[in-house]
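Enquirer: 3D, please:
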Amino acid sequence: MKTIASCVEDILMTQPFLEEALSRHIINYSALAEELNAPISAILGKPIKSGAIMMALRRYNTPNTTLRHSLKLKRALQKLGDITVRSNLSDFTFQNSETLIQSHTKILEQVEANKDIFYAFTRGIFESNIIISSSENKQVLACFSAEKQIGLQEHLSAISVRLPKDNSKVSGLYYQIFKRLAWENIPIYEVVSTTNEFTILVEDHVVDKAFSVIKNLKN
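Expert: Prediction:
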């Protein structure tokens, strides 16, 4: 059976920014309780007093609840490895086709000959992306001349982070990275990840700020 406490928890879990602000004590309990009164009353099918909601908010935000995963997450963040920044990148988007792999093979031959080139390829259901050093733009266009190009974004930078080996068992690790970037109003153009490496693509004008945010995650 639904209770006021379970309703509060459900709402906060689906609104991480609200939960974060609450844990940092930058939201007024009374005002938030008034705001949540209508949706919680609707869920429970009866009018609820805001005072009861405020008590549920205070109980939810006790140290044991707020920090239930914090120690494990903090250790994982402290173990973040080297941070590498690469600038002057371009992101090409092509529509998937039966010949896309052949076109991809052509550009791989170009990239393999020059180890200094940044290159990443991701394939979705309907489209594929190539992130590559902008110096190779003409080569990409030539190799993919038979493909349908959907988009091209230039003036991008990549920030790559080495993750601890047990990162897949730590809940909230990626959320912490995305959350901190969002709090600083840094838009992410694209994300590329492997098992132990995480790369975000951002526009050049915010790369310094984004690097600083990620570096400070260790603190």
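Enquirer: only C-alpha atoms for contact and neighbour calcs from this point on.
Expert: Will do.
Enquirer: contacting residues for N37?
Expert: N37 sits next to I48, K49, S50, I53 when contact means C-alpha atoms under 8 Å, 6 or more residues apart in numbering.
Enquirer: give the helix, strand or coil label for the last one.
Expert: Under the three-state scheme (DSSP: H, G, I helix; E, B strand; the rest coil), I53 adopts helix.
Enquirer: then P164?
Expert: In three-state terms, and counting by three-state DSSP, P164 is coil.
Enquirer: OK, contacts around it?
Expert: A76, K79, L80, G81, N196.
Enquirer: and for comparison, fold this next one:
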Amino acid sequence: MLSITNKVERIVLESPFLSEGLRRGLINLSELARQLQPQLESDLWKPVGQAAVVMALRRVTERLPAAAAHGDPALTRRHGQLTARTDLVEMTYRHSEATDACHRQLLAQSGLLQGLYLTVTRGSNEVMVVCSRPLIPLVEEVFAGERLLARLDDLNAVTLQLAAESHRTPGVYHGILKKLAWDKINLVNMISTHTELTLLLEKEHTGAAFSVLSTLVTH
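Expert: The predicted model follows:
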């Protein structure tokens, strides 16, 4: 059976806001303990005293990792691991039998244009195209017969270079997204490859996101 401390630790670690708030000393432990009491009593099937919860919170807080002073080890230790792209558009189409042909045609024709951003992500029912603004006429021409579900303009992208072994690091994405959420930076979408994580952001949030993410990068 779980102890009070173990259960409190699970609750804290599952919430980026609680873990960060406790680590920074921003949360009143007594008030948090009072709010957690009903959930703990329900989960543990026994009465739980507020003082016991406060003590558990103190123990959990002491075990929380300190803020990284030199970046995240899951990010590469080389220059150029944080880059930005501006003036992007995201268009989402309904997947159809013609989608694959549209995709091939788009890649073939866009290959003649150098220095522009283009990525195509295929889901079960949708196809998402993210491209530089000059590519919009080409995308619209190629997907002219397809159903457009959504279009988001005025987006920017920030790409983080990850270490090759980052896929073995538990919570590597959580640590990155937690920092954005803590600073109330809205993430429109994210695209990942083996060693790159690209975050799509509204234009007005890009500067703040770049500033927050730069604290994760080690040089």
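Enquirer: one step back: okay if I get the contacts of P164 of the first structure as CSV plus secondary structure, distance to I159 of the first structure and neighbour count?
Expert: CSV is the format used below for these (DSSP: H, G, I helix; E, B strand; the rest coil; distance: C-alpha to C-alpha, whole Å; neighbours: other C-alpha atoms under 10 Å):
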residue, secondary structure, distance to I159 of the first structure, neighbour count
A76, helix, 18, 20
K79, coil, 17, 16
L80, coil, 13, 20
G81, coil, 12, 16
N196, coil, 14, 15
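Enquirer: all helices for the second structure, in order.
Expert: With DSSP state H, the ranges of helices along the second structure come out as 4-13, 16-23, 29-44, 50-63, 99-110, 136-142, 172-182, 206-214.
Enquirer: what are the contacting residues of the last one?
Expert: Read that as helix 206-214 of the second structure. L82, N156, A157, V158, I176, K179, L180, I185.
Enquirer: may I ask which of those has the most neighbours?
Expert: Across the contacts of helix 206-214 of the second structure, neighbour numbers were computed from other C-alpha atoms under 10 Å; A157 holds the maximum, 27 neighbours.
Enquirer: circling back to that earlier point, same list (the contacts of N37 of the first structure) but as TSV, adding neighbour count and distance to L12 of the first structure.
Expert: Listed next are the contacts of N37 of the first structure as TSV, based on neighbours: other C-alpha atoms under 10 Å; distance: C-alpha to C-alpha, whole Å:
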residue	neighbour count	distance to L12 of the first structure
I48	17	18
K49	12	18
S50	21	16
I53	24	12
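Enquirer: closest one to A146 of the first structure out of the residues you listed, please.
Expert: Distance ranking of the contacts of N37 of the first structure against A146 of the first structure, using C-alpha to C-alpha, places I53 first at 60.6 Å.
Enquirer: I'd say the closest one and S6 touch.
Expert: No: the criterion here is C-alpha atoms under 8 Å, and I53 of the first structure misses it with S6 at 10.6 Å.
Enquirer: for S70 of the first structure, see how far away the spatially most central residue of the first structure is.
Expert: Closest residue to the average C-alpha location of the first structure: F178 at 3.7 Å, with C-alpha atoms, centre = their mean. As for F178 of the first structure, its distance to S70 of the first structure is 16 Å (criterion: C-alpha to C-alpha, to the nearest Å).
Enquirer: do L108 of the first structure as well
Expert: Per C-alpha to C-alpha, L108 of the first structure is found 42 Å from S70 of the first structure.
Enquirer: now do Y189 of the first structure
Expert: From Y189 of the first structure to S70 of the first structure the distance is 28 Å (C-alpha to C-alpha).
Enquirer: cool, and P16 of the first structure?
Expert: In this view, P16 of the first structure and S70 of the first structure are 15 Å apart by C-alpha to C-alpha.
Enquirer: L22 of the first structure now?
Expert: Separation of L22 of the first structure from S70 of the first structure (C-alpha to C-alpha): 15 Å.
Enquirer: the more surrounded of these two?
Expert: L22 (20 against 14).
Enquirer: can you find the partner of the more buried one in the second structure?
Expert: Counting by TM-score structural alignment, L22 of the first structure lines up with L22 in the second structure.
Enquirer: in space, what's closest to that match - neighbours in sequence excluded?
Expert: Of all residues not flanking L22 of the second structure in the chain, T61 sits nearest, at 6.0 Å (C-alpha to C-alpha, 6 or more residues apart in numbering).
Enquirer: list the contacts for the one you found?
Expert: By C-alpha under 8 Å, 6+ apart, the contact set of T61 of the second structure is S19, L22, R23.
Enquirer: that one maps to what in the first structure?
Expert: Under the alignment (TM-score structural alignment), T61 of the second structure pairs with N61 in the first structure.
Enquirer: if we can go back for a sec, any chance of the contacts of P164 of the first structure in CSV, plus distance to E136 of the first structure?
Expert: As requested, these are exported to CSV (distance: C-alpha to C-alpha, whole Å):
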residue, distance to E136 of the first structure
A76, 36
K79, 34
L80, 31
G81, 29
N196, 27
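Enquirer: ok, of these, which one's closest to L36 of the first structure?
Expert: Nearest to L36 of the first structure among the contacts of P164 of the first structure, with distances taken as C-alpha to C-alpha, is A76, at 33.8 Å.
Enquirer: right, and that closest one touches N167 too?
Expert: Yes: judged on C-alpha under 8 Å, A76 of the first structure makes contact with N167 at a distance of 6.9 Å.
Enquirer: that concludes my questions; thank you for your assistance.
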